[in-house]
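Asks: A structural model of the following input is requested.
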Amino acid sequence: MAYRNNKNLVPEAKGGLNKFKMEVANELNVPLSDYNGELTSKQNGSVGGEMVKRMVQNYENGLK
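Replies: Below is the predicted model of the structure:
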């Protein structure tokens, strides 16, 4: 069984990450709530994938 660490490296960023997640979910028309067990893996994965994509883009833009 793989070990998972769900702790944020910067605990103060939790609120901002949740807000970002909700913004992305709304744009992708994924109905996130407090309980997301009814969502498909594809729906959940699309939100996480888009979040990572945007974070990488923002980082790369900062390097320019």
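Asks: CA only for contacts and neighbour counts going forward, please
Replies: Will do.
Asks: which ones are touching G48?
Replies: Each residue near G48 by C-alpha atoms under 8 Å, 6 or more residues apart in numbering is listed here: K21.
Asks: secondary structure class for N26?
Replies: helix (DSSP: H, G, I helix; E, B strand; the rest coil).
Asks: do N58 as well
Replies: Going by three-state DSSP, the state assigned to N58 is helix.
Asks: another one to check against the first:
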Amino acid sequence: MASNRRSNQLVVPQASQALEQMKMEAAQQLGVQIPQDGYYGNVSTRDAGSLGGYITKRLVQIAEQQLSGGNR
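Replies: Below you'll find the model as predicted:
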């Protein structure tokens, strides 16, 4: 059975709350039910992939805005 260890480490640990908030907002927009217990084993691969893709797209948009110096 898989352990509950995460191999990904945040570069900026203080960003964990913002990333969690972004995950919740993405799930709400996509209509994906986030498990209350934090166990994602029962989330379909399609739903998990769409969440990850949405979050990545949003993070790229934020970085592009910061690099261009604009707030669209």
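Asks: burial measure for L59 of structure 2, as a count.
Replies: Neighbours of L59 of structure 2 under the rule other C-alpha atoms under 10 Å: 14.
Asks: Quick check: it vs G41 of structure 2, distance?
Replies: Distance, L59 of structure 2 to G41 of structure 2, using C-alpha to C-alpha, to the nearest Å: 24 Å.
Asks: Might one say that V32 of structure 2 is in contact with D47?
Replies: Yes - applying C-alpha atoms under 8 Å as the test, V32 of structure 2 and D47 come out as touching, 6.4 Å apart.
Asks: Can you find the partner of G15 of structure 1 in structure 2?
Replies: Matched by TM-score structural alignment, G15 of structure 1 corresponds to Q17 in structure 2.
Asks: so what's its match up against?
Replies: For Q17 of structure 2, counting by C-alpha under 8 Å, 6+ apart, there are no contacting residues.
Asks: what's the helix or strand for it?
Replies: helix 16-30 (DSSP states H and E).
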